[in-house]
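Q: Pasting the sequence and the predicted model now:
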Amino acid sequence: MHEDIVRRWREGVVEGFTWLAQRGAQELALWYVGAVAIRGAGFLAVRGGGIVRKALRQGKEAASGWLRTMLSRVSQSEGRAFERLWAKVQLEGERALTTSERSELRALMARIEKLASTPLDFGEKHGLRKAARAAYKNVHSDLARTMDAFPERYPVHHRRPLEYAHLFPEQDVNASSRLAVVQDFIHERVSRVWTKFRTAQRTATRDEVDAATRIIDSHFESWYHRVEVPRGEQAFIERAEQAALEALRARFPKVN
């Protein structure tokens, strides 16, 4: 997809925009990243600030995923403004932007910069969970039918909880590598472990959250991406929960 966008960006802006317009604003994020890759870090598009620049330099998939997720967090009017302004850049070139439009685009990127380091509210978490489920099924199409048939039984787990997204502002919280489907009774136990950590480390740092994620993953990852876990494995899952708690206590003594 990305290569096709870059090729169209280079060879035929009008044709490419017609093709892109049929796919909506979500794919506009891919085109944006493609243009930045071609034009370099000095391009107007990356002048939102340090977080924006760092995020857009991660590589095509990580960068476009990050931007797509961030665009889902802005208001509808801001999303439409991004689409309108960036479409004009693609159709007519950067120089076609008026002074006010140039300022508007920069202000929007500054808004995204600030939003990336702001804790998610309830509505944003709900929207990102819904988007995560759709993204996960797209990558794991072999599990999609089962997930659709029993949505409550197979939640999509954010390996790093959404409440800590602002500690990692340049990373896409909905990246496929950070998601895993788990059966509901396993998810309950994983969530209990995270609750223990959350209660003990009320002002957790980025490094502490990373450490907790590695510990919890190491004890539960054998049940990630599985939709057929026999209840007979319950004893192993209970032991995994206790082992994860013991490992957390060794690293974070306040965990009870």
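A: Cool, got the structure.

Q: rest of the way, CA atoms for contacts and neighbours
A: Fine.

Q: how close does A243 get to I215?
A: A243 sits 9 Å away from I215, going by Cα to Cα, to the nearest Å.

Q: Report the separation between R133 and E238.
A: R133 is 26 Å from E238, by Cα to Cα.

Q: of those two, who's got more company?
A: Ranked by neighbour count (other Cα atoms under 10 Å), R133 and E238 place R133 first, with 23 against 13.

Q: How about that one: what's its closest non-neighbour residue?
A: Ranked by Cα to Cα, 6 or more residues apart in numbering and with sequence neighbours excluded, the top spatial neighbour of R133 is V156, at 6.0 Å.

Q: what about the one you found, how many neighbours?
A: Neighbourhood size, V156 [other Cα under 10 Å]: 25.

Q: got another, please set it beside the one above:
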Amino acid sequence: MDGIEPEEDIPAEEVGRDLPPPWETRDTGADEDTRRAETTAALSGMRGVASHVEEASTRLVFRFWAQNGVLTLLSWKRDAAGTGSAGKSAAFAPGLETHLPTYVETRTGEIALTFQRERHGWGLRALTTSESSKPLEARTLPVRRTGVTADTLAQAHAMATQLAKGLRVPDGGSATVLADVLLDDERVLGATTARYASHGGAPIREPSPELVAQLTQAILPFTHGLGPRTVRLTLEAEHHRAERHARWRVMEAETLHPAIEAPPDLVAEHYALYEHILREWREETQDAFLQAGVTSSEFLATWFISSLALRGGIALFEAVAPRLAPILARGGSEAVAWFRSFLARVRPAEREQFHRLWTKAQTQGLSVAEKEQLRKLMAHFEKLLDAKLGRDASDDLRKMAHKDFYGKFHTNLAKLLLDERGKPYPVHHRIPLEYAHLFERLNINARENLWGVHEAVHKKLNNIWTAFRRAKGKANEQDVQKVAAIVDRHFGRWFNQRYEASHSASSLTKAEADALDEVKALVDLLLK
């Protein structure tokens, strides 16, 4: 394939033996219980918000993204204060938990649930749907959890406590606040005040102690989303002179959707992979998940490059791999393909360690010891950039090249480039695998570096590159490019073309002789 070692036939069962990720073999019937859990979790979040509304006739509208029975909260909003107090009540839309799973199971899109506070509890007043595009934070895979973890609850309470401390209202006046709460998956990272306005003089009155619980319940339903995101809270307050504390109400909460510069296909791929990762990592079989990631280089490359682009991983990566970072920071399919080819140089045990560390870094964070492990591993990766490919890496890259050439790059040639035995032509690397270490930024298995050639042509190409091997360690990147250009000029007419021996044998022999003359002259010059 690369002119250095004779092409070997690659059995069909040997090509692309990467194991599928574990979720591709899951029994979808097992998700029925988790779909019911999704409804329970959604109702629990809505009930928590409603528990801090006591005024009669008040309405709450919850907007969700529904898909595969999964409900991801996008926003909720309450109208202005109702007509007096309705008293305490725990009743919240009786019967909805029974009927909602059936309704949302087949729905994909946005739904809005409108509830109204009556004297004896909350009733469902409307359920509407609307067309919109899927938000990035929306999940598509049901999970078994019906609530939040103790860590998430503690983080939400800490955020609410800190935010409440800074809120003040003028004596006998009013105030409004926009607060941005930072989330990452189920983690609550903190909050900042985006805007504050007040009427009535200097703000001196503290909020009531109940505000911390209200803020906590306001944000908890959003922790069932994906990835880093911001939820904006709208708060209103008023103070009556006869009262000690100001009365604050959370009126609205909505996930913000800023523009993302990364390519849309990479963004969608990342969030799809990331959701699978979270479910398998947290709830299913970590061992099976890691094993799939180790053997599937395309999966691991896509997950890694997309997390660099979308989850801020580039800062961590630059610190531990200064040479690799600028290559991979390009993002997109080009970087994914490059890293997939690079992973062929990495031993399986090192891939497993890398996958484990990077996944933990993106989902939970690394300890000091784990950061040191990642640093040492990346230092080793960078040394591989300068190392010649070993036999195992070369074999893996040949198999990947064969698979990609006929299965991805040139599907139209799969039935055209067949030899007399009905086997596909060998795939030739324009820049041979033996010189991959001289081309740091080149994806050696890129489409433009691969050509399908008949075995007769391939043998001649082998002869050209074998002649160049006399240059040994004196050849540099430019010299290899010169030989590749010589090969292109003399043999290009047979690249990705059917070969007819009766019409081409003499031309092929002459092409070899002419190319050998040029290469030998180049080698003689290098050896002087």
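A: Perfect, thanks for sending it. Small disclaimer: the values here were computed from a predicted structure and weren't measured.

Q: Any chance you could compute the TM-score here?
A: Laid over one another, the chains give 0.83 as their TM-score (TM-score structural alignment, normalised by the length of structure 1), with 250 aligned residues with a Cα RMSD of 3.1 Å.

Q: Now check structure 2 for the residue matching the residue nearest to R133 of structure 1.
A: Residue pairing (TM-score structural alignment): V156 of structure 1 is matched to V427 of structure 2.

Q: tell me the contacts of that match?
A: V427 of structure 2 makes contacts with 1, 398, 401-402, 405, 450-453, as judged by Cα atoms under 8 Å, 6 or more residues apart in numbering.

Q: which residues in the stretch 101-250 of structure 2 form helices?
A: Per DSSP state H, counting those that start in this stretch, the stretch 101-250 of structure 2 carries helices over the ranges 150-165, 210-219.

Q: Now do the last one: distance to the chain's middle.
A: It refers to helix 210-219 of structure 2. Distance of helix 210-219 of structure 2 from its chain centroid, counting by Cα atoms, centre = their mean, to the nearest Å, is 31 Å.

Q: residue ranges for the strands of structure 1, please.
A: 156-158, 179-181 (DSSP state E).

Q: now those strands in a markdown table, with distance to H187 of structure 1?
A: Formatted as a markdown table, those follow (distance: least, Cα to Cα, whole Å):
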| stretch | distance to H187 of structure 1 |
| --- | --- |
| strand 156-158 | 7 |
| strand 179-181 | 9 |
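
Q: right, and those - which one's nearest A96 of structure 1?
A: strand 179-181 (40.6 Å; Cα to Cα).

Q: Please tell me which residues of structure 2 that closest one aligns onto.
A: So strand 179-181 of structure 1 is aligned with residues 450-452, judged by TM-score structural alignment.

Q: So what touches that stretch?
A: Applying Cα under 8 Å, 6+ apart, the contact partners of stretch 450-452 of structure 2 are 401, 405, 417, 425-430, 495-497.

Q: Turn these into JSON lines, columns for distance to R232 of structure 2.
A: What follows is the contacts of stretch 450-452 of structure 2, written out as JSON lines (distance: Cα to Cα, whole Å):
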{"residue": "A401", "distance to R232 of structure 2": "48"}
{"residue": "F405", "distance to R232 of structure 2": "48"}
{"residue": "L417", "distance to R232 of structure 2": "58"}
{"residue": "Y425", "distance to R232 of structure 2": "59"}
{"residue": "P426", "distance to R232 of structure 2": "58"}
{"residue": "V427", "distance to R232 of structure 2": "54"}
{"residue": "H428", "distance to R232 of structure 2": "55"}
{"residue": "H429", "distance to R232 of structure 2": "53"}
{"residue": "R430", "distance to R232 of structure 2": "54"}
{"residue": "F495", "distance to R232 of structure 2": "58"}
{"residue": "N496", "distance to R232 of structure 2": "56"}
{"residue": "Q497", "distance to R232 of structure 2": "59"}
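
Q: and these, which of them are in helices?
A: Using DSSP state H, A401 are the members of the contacts of stretch 450-452 of structure 2 that sit in helices.

Q: Which member of the contacts of stretch 450-452 of structure 2 is positioned nearest L300 of structure 2?
A: A401 (17.6 Å).

Q: Alignment lookup: the closest one to structure 1.
A: So, by TM-score structural alignment, A401 of structure 2 is matched to A132.

Q: How about R347 of structure 2?
A: Per TM-score structural alignment, R347 of structure 2 is aligned with S75.

Q: in the longest helix seen in structure 2, what's buried?
A: Ordering each helix of structure 2 by length in residues (DSSP H) puts helix 501-527 first. Using 16 or more other Cα atoms under 10 Å as the test for burial, helix 501-527 of structure 2 gives 508, 511-512, 515-516, 519-520, 522-523.

Q: want to throw these into a markdown table with distance to Q291 of structure 2?
A: Shown next, in a markdown table, are the buried residues of helix 501-527 of structure 2 (distance: Cα to Cα, whole Å):
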| residue | distance to Q291 of structure 2 |
| --- | --- |
| L508 | 47 |
| A511 | 48 |
| E512 | 46 |
| A515 | 47 |
| L516 | 47 |
| V519 | 46 |
| K520 | 48 |
| L522 | 47 |
| V523 | 46 |
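
Q: which two in these are spaced the farthest apart?
A: Every pair of the buried residues of helix 501-527 of structure 2 checked by Cα to Cα; the farthest is L508 and V523, at 22.2 Å.
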